[in-house]
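Student: Provided below are the primary sequence and the corresponding predicted coordinates.
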Amino acid sequence: MDDKPERRIVVFGAGYIGLVTGACLAQLGNQVVVRDIDPEKIRLLQSGEVPIYEPGLGELIARNKERLTFTLDLQQALNGAEIAYVCVDTPPSASGDADLSRVWSVVQSLEGASYLRAVVVKSTVPVGTGARVRAALDTVGLQHVGYASNPEFTAEGTAVRDFLHPDRVVVGVSDEATARLISELHEGVDGPVVVMDVRSAEMVKLASNALLATKISFINEIATLCEKTGADIEHVADAVGLDHRLGRHFLRPGIGWGGSCFPKDSEALRQLANNTGYHLQLLSAVIEVNNLQKRRAVQKLKDELGTLMGARVALLGLTFKPGTDDMREAPSTVLAARLLAEGAEVSCWDPMARPAEVEPWTSTSRHVSPELAVEGADAAIVVTEWPQLKEVDWARVVTAMRRPVLYDGRNLLDPAAMRGLGFTYISVGRP
């Protein structure tokens, strides 16, 4: 890595992917400028604060502060830049397709960037976007600049490790020079670089997330069947996962997947198929199962309590998974909205979440501990499997609740122990 030339790189977007990409590229020995249009985000970064929670990211940024710059200024960002990384958000549009407006804004801003050798898109985009970006680059006089699709496969909570020690680095290109440049840029990364055409690279990202989402929805379907037949999903999933052809990863039952990738990418892949006149029947079922899973949790509480009108329900955990502060597409949002619609009072606890000041969160109460959140509650739902919940004094909690009904939406706790304490304990796929 010592012999590798230092590259000057501009990263557009200071979100999860942009910050991790920028910090890791700096760690690999490059001069990196991260540019964003959010003044508050850049102010925090310039003052040494990281605006998102991601384990190890703050330390990595601090360690490479001599090679990392954060700016709002476009010209400062592009000054001398050889490689431009596009890491901006591509949220769903009204039609369900990916909204690429931020991508096009970045591409148009590159006009006149004479030092550029390559533009690399890490943002998740529909298959065929690369050809359109290539044409747009040509239009603004950047015919000499290479183009690459370099989709990200980082998971929140392990993003730094996933970048530096990936299963694979996918690089989609149409020319050998760009393939060599981007491959050399990843020297020092502990994982194979897989080079392919641009369209295939764009499809890999969508297909990977759709397959992972399929595994989760599948095991949730089996969990429901286990409840009806008396089988135990934990035993079933463990034994199924021991098959080397299948693996244990993502065979954990629960109240459904969320986050910034699975919902958006699954819907984007379905819309991509619809736009070609093809209906992805399996993926549509995967999405439907996931949507129903959250609502089934509310229905189970309703069945147990008789009515949710006037009931107090505590949500334990709000983020879509532990180890992050991300609330995007979190199951807790659907749970809170449904409970409120049924007339329940909702109290919440989460160690990291920062819900926006919008509904349903403006109609809920927030508490600094799980114990305070469940005080006087008729029911509680384990929504996110935060390790802190295993340390809770549940013997004390059971006496603090008005009705000790506990729905363990992540199968985090021991059923026999919880029932022994006096809880009406409900879990996913366990008799």
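Tutor: Good, I have the coordinates.
Student: Please count neighbours and contacts with C-alpha atoms only from this point.
Tutor: Will do.
Student: and the next element down the chain from the one helix or strand residue 282 maps to?
Tutor: Following DSSP states H and E, one finds residue 282 within helix 281-305. Reading on from helix 281-305 to the C-terminus, the next helix or strand found by DSSP H and E is strand 312-316.
Student: Next SSE downstream of that next one?
Tutor: Criterion used, DSSP H and E; the element after strand 312-316 is helix 331-341.
Student: Return the distance of that next one from the chain's centre.
Tutor: 20 Å (CA atoms, centre = their mean, to the nearest Å).
Student: this is the comparison structure:
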Amino acid sequence: MKLSVIGTGYVGTVTAACFAELGHEVICVDTDEKKVDMINSRQAPIIEDGLDEILKRNVGVSLHATNNYEEAVRNTDFSFICVGTPSDIDGNIDLQPLKNACRCLGTNLRNKKKYHCVVVKSTVVPKTTEDVVIPIIEKESGKSAGSEFGVSMNPEFLREGKAVYDFMNPDKIVIGGIDKRSQLCVKELYDKIDTNVSITDLKTAEMIKYVNNSFLATKVSFANEIGNICKLMGINTYEVMEQVGKDFRISPHFLRSGAGFGGSCFPKDVRALIGKSIELGYDPKILQSVIELNEKQPLKVIDILKKKMNKLEGTQITVLGLAFKSGTDDIRESSSIPIINYLLEKGAYVVAYDPLAMNNMRNVFSNIRYTSTIEEALENSDACLLMTDWDEFREIDNELNLMKRKLVIDARYVLNPNDIKADIKYEGLCW
């Protein structure tokens, strides 16, 4: 089948590449000419495991990119909207990118006679497709949704760093549609993927995405709260959660205590669901607590650091890990950001290392020192903060001897406390 993908961020690029890998003809559309040129040069505009290989196999064969909406709509039967829906100052989603995409799609559908299905993959609160997407496209195209063009909502459940694998090996596929034709057309695109496909209406599909992410975020904040309590009693929360996670009703996933969740999805989606709930007159206390605890959690690293050191001014603090999690260069909502901010405010000299995320963090902090190796980052430091669970950090041992003071605060259970040498002052965040 022939489809276009609007937006070449994390979701759009992976969606386009994987659909091409499944044998469909795909056109990527983006107003950013740099991204368009990168894709056409077989280079991924984002860091995702396996994505470069897929682009090399498919660009020029079944996949190409353009900034021309008219070309994309004219030559395809589906258009997937994968633009970002960032949070505004109040935590509600900013729909401007989505509205712009809908206007462009509607304008270019006006003179198209063949049936075309618009598929929303961007994360939007329930009823957005019905109340925003459809009216704009109908107005710009002069056509009626359901009879003259299809509309579907197909949420994504992709982990950054593992998005290609998750697309090709999903736990579930959810397809909401304005009518049965829209639903079944999109379902056919996934015929080569063997998994459960759930068919529902538009607003239910939108809600499934938010509840999915909000529940996972709740598990993280719950695990952190338990970790904080365990810390006060001298209990290793990882031993506790290992056993709790063996209960099939709970599972071990997202029970790792630490410095909190970040990234482009969990914080934004929970805040958006809170905003929608308040708009409806409901006070979502659990969800509000999830965000409140998550925002406070990274600062517990600072609390430990202050207890271990008489002062921060003039000290050298090493931050190992800048990405919000391992396997990505994404620093959005990274727990390292508020910590670095605090250290700089107190007059500390910050040295940082991350295998992928340093270039992105330079756009936030140009006044800290970035190093090319772990050894450089640790040399003469007064303290080391482990903020991301990169595998290479698990191997540090003799490198700690380069420090002036061998103080290590582990925010992600990167090191095994039982393996720490006697001369290392090690402190876990929740254990």
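Tutor: That came through, no problem. The shown structure was predicted, so the numbers you read here are calculated from the model rather than taken from an experiment.
Student: hang on, the earlier thing: okay, buried residues for the helix holding residue 282 of the first structure please.
Tutor: 283, 286-287, 289-291, 293-295, 297-299, 301-302 (16 or more other CA atoms under 10 Å).
Student: mean shift of that helix relative to the second structure?
Tutor: In this overlay with the second structure, the average offset of helix 281-305 of the first structure from its partner residues is 0.7 Å by mean CA distance after the TM-score superposition for the first structure.
Student: swap in stretch 210-225 of the first structure?
Tutor: Looks like 0.6 Å for stretch 210-225 of the first structure (mean CA distance after the TM-score superposition for the first structure).
Student: sorry, back to before: residue 213 of the first structure: which of the buried residues of helix 281-305 of the first structure is nearest?
Tutor: Closest to residue 213 of the first structure out of these is residue 286 (7.1 Å), distances taken as CA to CA.
Student: so what corresponds to the closest one in the second structure?
Tutor: Alignment note: residue 286 of the first structure maps to residue 290 in the second structure; criterion TM-score structural alignment.
Student: Tell me the residue in the first structure aligned with residue 385 of the second structure.
Tutor: Under TM-score structural alignment, residue 385 of the second structure pairs with residue 381 in the first structure.
Student: Quick one: neighbours of its match, just the number.
Tutor: Residues lying near residue 381 of the first structure (other CA atoms under 10 Å) number 25.
Student: now do residue 188 of the second structure
Tutor: 10.
Student: cool, and residue 280 of the second structure?
Tutor: 9.
Student: What residue in the first structure is paired with it?
Tutor: Aligned by TM-score structural alignment, residue 280 of the second structure pairs with residue 276 of the first structure.
Student: what does residue 316 of the first structure align to in the second structure?
Tutor: Per TM-score structural alignment, residue 316 of the first structure is aligned with residue 320.
Student: how about the aligned partner of residue 367 of the first structure in the second structure, what does it touch?
Tutor: Matched by TM-score structural alignment, residue 367 of the first structure corresponds to residue 371 in the second structure. Counting by CA atoms under 8 Å, 6 or more residues apart in numbering, residue 371 of the second structure touches 351, 352, 353, 377.
Student: Now, those residues that are in strands?
Tutor: Judged by DSSP state E, these include 351, 352, 353 as members of strands.
Student: Which one (most neighbours) among those?
Tutor: Result: residue 352 is most packed of these (other CA under 10 Å), 26 neighbours.
Student: and the gap between that one and residue 309 of the second structure?
Tutor: 19 Å (CA to CA, to the nearest Å).
Student: cool, and residue 224 of the second structure?
Tutor: 24 Å.
Student: Trace residue 10 of the first structure over to the second structure, please.
Tutor: Aligned counterpart of residue 10 of the first structure in the second structure: residue 4 (TM-score structural alignment).
Student: Residue 242 of the first structure too?
Tutor: Checking TM-score structural alignment: residue 242 of the first structure goes with residue 246.
Student: How about the contacts made by residue 286 of the first structure?
Tutor: Residue 286 of the first structure touches 213, 214, 217, 218, counting by CA under 8 Å, 6+ apart.
Student: Drop anything exposed from these.
Tutor: 213, 214, 217, 218.
Student: The nearest residue to residue 87 of the second structure once chain neighbours are set aside: neighbour count?
Tutor: With CA to CA, 6 or more residues apart in numbering as the criterion, residue 87 of the second structure has its nearest non-adjacent residue at 4.4 Å, and that residue is residue 93. Applying other CA under 10 Å, we find 22 residues neighbouring residue 93 of the second structure.
Student: just checking, residue 93 of the second structure touches residue 86?
Tutor: Yes - using CA atoms under 8 Å, residue 93 of the second structure is in contact with residue 86, at 5.5 Å.
Student: Common neighbours of these two, please.
Tutor: The contact sets of residue 93 of the second structure and residue 86 overlap at residue 268 (CA under 8 Å, 6+ apart).
Student: The first structure: which residue goes with the residue nearest to residue 87 of the second structure?
Tutor: In the first structure, residue 93 of the second structure lands on residue 98 (TM-score structural alignment).
Student: Run through the residues that contact that match.
Tutor: 90, 91, 92, 125, 126, 268.
Student: how close does residue 212 of the first structure get to residue 157 of the first structure?
Tutor: 17 Å.
Student: hmm, back to that, between the contacts of residue 371 of the second structure, which sits nearest residue 198 of the second structure?
Tutor: Of these, the one sitting nearest to residue 198 of the second structure (CA to CA) turns out to be residue 353, at 43.0 Å.
Student: quick one, what contacts the closest one?
Tutor: Contacts of residue 353 of the second structure by CA under 8 Å, 6+ apart are 318, 319, 320, 321, 322, 370, 371, 372, 373, 374, 377.
Student: One more: residue 148 of the first structure?
Tutor: Here residue 148 of the first structure is in contact with 118, 119, 120, 121, 130, 171, 172, 173, 174, 178, 179, 198 (CA under 8 Å, 6+ apart).
Student: Identify, by residue count, the longest helix of the first structure.
Tutor: Counting residues, the longest helix in the first structure under DSSP state H turns out to be helix 198-229.
Student: what about the helix or strand following that helix, how far off from the second structure?
Tutor: Sequence-wise, the next helix or strand downstream of helix 198-229 of the first structure (DSSP H and E) is helix 233-241. By mean CA distance after the TM-score superposition for the first structure, the fitted helix 233-241 of the first structure averages 0.6 Å away from its aligned residues in the second structure.
Student: which helices and strands does whatever helix or strand comes next after helix 233-241 of the first structure pack with?
Tutor: Once the chain leaves helix 233-241 of the first structure, the next helix or strand it forms, by DSSP H and E, is helix 262-275. The elements that helix 262-275 of the first structure packs onto, with contact taken as 3 or more CA pairs under 8 Å, 6 or more residues apart in numbering; DSSP states H and E, are helix 198-229, helix 281-305.
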